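Chemist: structure, please.
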Amino acid sequence: MRRYDLDWLRVIVFGLLIFYHVGMFFVAPDWGWHIKNNITYEWIKYPMLFLNQWRLPILFVISGMGTSYALSKRTAIQFAFERTKKLLLPLVFGMLVIVPPQVYLEKLSKGLISVSYFNFWPAQAFIGTYPTGNLSWHHLWFIPYLLLFSLVLIPVFIFLRNNPNNIIIKTTAKICQNRWKLYWFITPLYLAEAFIEPFYQETHALVGDWFVITSSIFLFFIGFLLISVKETFWKTVQENRTIYLKCGIAGFTALLFIITAFEDGYVRHFTEALIKVFSFWSWILTLFGHASKYLNKPSKTLSYCNEAVYPFYILHQTITVILGYFLMNLPWNSFYKFSIMSIGTFAISWVIYEFLIRRWILIRPFFGLHYKNKLPTAEFHHQSSNSIFAE
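Modeler: Okay, here's the model as predicted:
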């Protein structure tokens, strides 16, 4: 049975991603981004830190859950082909067409280039790799990581699917019956945070990005396990959603205290790592619990948004950077700029999606959508699976 709450969470989290990237335009320079407003703000980093702690982890968990649905209907070869088609084609298209304007405007704003865009693309756009060169996947980094995890874990997932009474699934079911035992899942995440992150900080370059790869593949695998025990997990998080919310508030408060009150050192690092994973896992459980209670129902709005979310993800940051470039040096109130960039990113993404991507059959695959663009009511469930993050 389809989990509509997962679809809603996916749509909501990617909607928040737009606000997050707009926030990167205004946050203090130590949070590096492609372009910055002429006035930046230190305090913005705290609400952004709150979002940042769980927004990517929950997407990898949801993606792992979606993989379970996908493999229930496909052979390993069918799954590998379908996932490669939906991920690799949009990634290549994005790197060739969508991302270059971001690189161009960043280097133009910093005085690193002075040519027009059509002298930059394609002649210079693919020379060398970013940041010294120009070829990059920028915000699309999530796609190659998801492709890697999906393909590498196929043998494990096939084994778990074909042997539902194996020790791993049985142990997961027992853990999911107890609200506190669900925190056992943070053990590998803590080990990665404590012992890998100091040596391999985030780069999103895939090669050598061992901390992100390790922690993210664990989250992806955990998502597959949680959905495999069916209602056992959902019953626990729904019944204990208020407790998890209190844990999340306490965890994030403690995390802020440690970050602001103590200097870097071994004690702070290992303590911060534990509180960080406890905090974001509590928020993930909170979101799953509340979504299960209030959002697990279909709607036409959800069906539309769930198909649109992948194209919006591919498009949004380029639109945000373009708007930011023309606003960055204007002597306007930052609230007006934030509003223009947020509303503008949503509106322009929607116009491009609705009147170009959604309606043009040949363009749809470049944004991860099926060729077929009009589906009868009987195929409602199939339409919801257009997203790479769904089944």
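
Chemist: alpha carbons only for contacts and neighbour counts from here, please
Modeler: Fine.

Chemist: show me where this protein has strands.
Modeler: Shown for the chain, no strands are assigned by DSSP state E.

Chemist: report how many residues lie close to Glu42.
Modeler: 12 (other CA atoms under 10 Å).

Chemist: can you report how many residues lie near the nearest residue to Ile39 once chain neighbours are set aside?
Modeler: Take Ile39 and drop its neighbours on the chain: the residue closest to it by CA to CA, 6 or more residues apart in numbering is Phe26, 7.0 Å away. Neighbours of Phe26 under the rule other CA under 10 Å: 25.

Chemist: now swap in Trp360 and tell me
Modeler: Around Trp360 there are 15 residues (other CA under 10 Å).

Chemist: any idea how far it is from Pro100?
Modeler: 23 Å (CA to CA, to the nearest Å).

Chemist: what's the answer for Thr171, then?
Modeler: Thr171 is 47 Å from Pro100, by CA to CA.

Chemist: out of these two, which sits in the more crowded spot?
Modeler: Legend: neighbour count by other CA under 10 Å for Thr171 and Pro100, higher for Pro100 (25 against 13).

Chemist: also this sequence, please, to line up against the first:
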Amino acid sequence: MRKAYIDNIRWATVWLVLIYHVCYMFNGVGILGGIPGAENIPAFDTAAAMVYPWFMVLLLLLAGMSARYSLSKRTGGQFIRERAVKLLVPSTLGLFVIHWITGYLNIKMGGGLNFIPAPLVYPISAISGIGPLWFIQTLFLFSCVLVLLKKLDGRDRLWELCGRCGLPMIILLALPIFVAAQVLNMPVLTMYRFGIYFVAFLIGYFVFSHDGVQEKVERARVPMLCAAAVCAVVYAFQYHRTDYTSPDCLQSVITNLYLWFTVLAIIGFAKRYMDRETDLTRYMSSSSFGVYILHYPVLLAICYVICTYFSFPAICNYLLALVIAMVLTPLAYELIRRIPVIRWLVLGRRK
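Modeler: Modelled structure (predicted):
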């Protein structure tokens, strides 16, 4: 059961992730992983801070909805086998094909090549080159747990109960989102926020996969946008020019209210205005997974070359990195998807 607006939100968010990572590469708020010594423009840090709290929560919620539609046509075993090829293979074996580039450049920029023995550089680069692939690793884990939950609730009673949620209850789901933001957060590797992402995935599966819930959110899209705008102002005022990936920011009440109202507003407006397909949107939907997988090593290599071999003004660094990455990433996808074996290892696609 494919819904055009879900696909459209997904590909648009994937491209937003690429744009965010351009800002992240040159960030000036102390977030590790960017280009050392790169000249920074504070306005772009503010833009990155405004999308960071909600865009991965949105993707996990959409993934939960899609998992529900997928499991309605497959057995649990079929579902896991498909997810293993699509998610687990690219995020494990694929590291040794292309994502070692991410690990190698990070090691090089951090000075690690000075003390890592030469024979170990490639395997360490591959293992440390996960980058944004944490998302699909996490999604595979959540999919396995979901199959177990589905077996425990074989008659779908919980799913049917969640379909009765009215708008007040949908808004109050901000509470479990807030509570989940406090738990199961990995130290150092702050992108692994298992608590909030798993709860978002379950909310997508049990609640937002119902047409009735989606319609209620659509009807309330304008109030949700207004609430999101108010929360955005408070959030921006409170965390301006700070590390927006820190626990203090991500676990606060205002951050989680802001992210939840933003997610509701996006779903409501997308269902109203983006529930249609064109040749362009079909291509963007079909290529978005590949763009997500490939964009980071492509972008990191571009930023490294720009900052190492050229001395452009800061604004040129941002714009060049963005434009070149937006061109080269789809080209890399089109090339890799045509190469047997490599396409399976990197994209999890047999055909």
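
Chemist: report the TM-score for the pair.
Modeler: With the length set by TM-score structural alignment, normalised by the length of the second structure, the two chains reach a TM-score of 0.89; 345 aligned residues with a CA RMSD of 2.8 Å.

Chemist: correct me if wrong: Pro311 of the first structure contacts Val351.
Modeler: No - using CA atoms under 8 Å, Pro311 of the first structure is not in contact with Val351, being 11.3 Å away.

Chemist: the two: which is more packed in?
Modeler: Neighbour count, other CA under 10 Å: between Pro311 of the first structure and Val351, Pro311 has more, with 22 against 12.

Chemist: that one maps to what in the second structure?
Modeler: Alignment note: Pro311 of the first structure maps to Gly290 in the second structure; criterion TM-score structural alignment.

Chemist: can you give me every residue that contacts its match?
Modeler: Counting by CA atoms under 8 Å, 6 or more residues apart in numbering, Gly290 of the second structure makes contact with 333, 347.

Chemist: tell me the spacing between it and Tyr235 of the second structure.
Modeler: 32 Å.

Chemist: how close does the closest residue in space to Ser91 of the second structure that isn't next to it in sequence get to Arg81 of the second structure?
Modeler: Of all residues not flanking Ser91 of the second structure in the chain, Leu133 sits nearest, at 5.8 Å (CA to CA, 6+ apart). Using CA to CA, Leu133 of the second structure is found at 19 Å from Arg81 of the second structure.

Chemist: which of these two has more neighbours?
Modeler: Between Leu133 of the second structure and Arg81, counted using other CA under 10 Å, the more crowded position is Leu133 (22 against 12).

Chemist: and the aligned partner of the more buried one in the first structure, what does it touch?
Modeler: Under the alignment (TM-score structural alignment), Leu133 of the second structure pairs with Leu140 in the first structure. Contacts here follow CA under 8 Å, 6+ apart; on that basis Leu140 of the first structure touches 91, 94, 314.

Chemist: ok, so of the residues you listed, who is nearest Trp31 of the first structure?
Modeler: Ile314 (22.0 Å; CA to CA).

Chemist: so how far is Ile186 of the first structure from that closest one?
Modeler: Counting by CA to CA, the gap from Ile314 of the first structure to Ile186 of the first structure is 30 Å.

Chemist: one more: Phe326 of the first structure?
Modeler: On the measure of CA to CA, Phe326 of the first structure and Ile186 of the first structure end up 43 Å apart.

Chemist: who has more neighbours, the two?
Modeler: It is Ile186, of Phe326 of the first structure and Ile186, that has more neighbours when counted by other CA under 10 Å, with 21 against 10.

Chemist: now do the contacts for the more buried one.
Modeler: 277-278, 281.

Chemist: turn those residues into a markdown table, including distance to Asn52 of the first structure.
Modeler: Listed next are the contacts of Ile186 of the first structure as a markdown table, based on distance: CA to CA, whole Å:
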| residue | distance to Asn52 of the first structure |
| --- | --- |
| Val277 | 12 |
| Phe278 | 14 |
| Trp281 | 12 |
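
Chemist: go through those and flag which are in helices.
Modeler: Counting by DSSP state H, those place 277-278, 281 in helices.

Chemist: all helices for the stretch 251-391 of the first structure, in order.
Modeler: 266-294, 300-327, 334-352, 380-384 (DSSP state H, counting those that start in this stretch).

Chemist: of all those, which lies closest to Leu147 of the first structure?
Modeler: helix 300-327 (14.6 Å).

Chemist: run the chain-centre distance for that closest one.
Modeler: 13 Å (CA atoms, centre = their mean, to the nearest Å).

Chemist: could you figure out how far it is turned away from helix 334-352?
Modeler: Helix 300-327 of the first structure and helix 334-352 are oriented at 130 degrees to each other (axes from the mean of the first three to the mean of the last three CA atoms, to 10 degrees).

Chemist: was I right about Leu9 of the first structure contacting His290?
Modeler: No - using CA under 8 Å as the test, Leu9 of the first structure is too far from His290 to be in contact (10.1 Å).

Chemist: tally of neighbours for Asp279 of the second structure?
Modeler: 8.

Chemist: ok, and the closest non-adjacent residue to the alignment partner in the first structure of Phe142 of the second structure?
Modeler: Residue pairing (TM-score structural alignment): Phe142 of the second structure is matched to Phe149 of the first structure. Using CA to CA, 6+ apart and skipping residues adjacent in sequence, the residue nearest Phe149 of the first structure is Ile217, 6.2 Å away.

Chemist: okay, the equivalent of the one you found over in the second structure and Pro90 of the second structure: tell me how far apart.
Modeler: Superposed on the second structure with TM-score structural alignment, Ile217 of the first structure falls opposite Phe198. From Phe198 of the second structure across to Pro90 of the second structure, the span is 21 Å (CA to CA).

Chemist: His210 of the second structure too?
Modeler: With CA to CA as the criterion, His210 of the second structure and Pro90 of the second structure are 31 Å apart.

Chemist: in terms of neighbours, single out the busier of the two.
Modeler: Pro90 (27 against 19).
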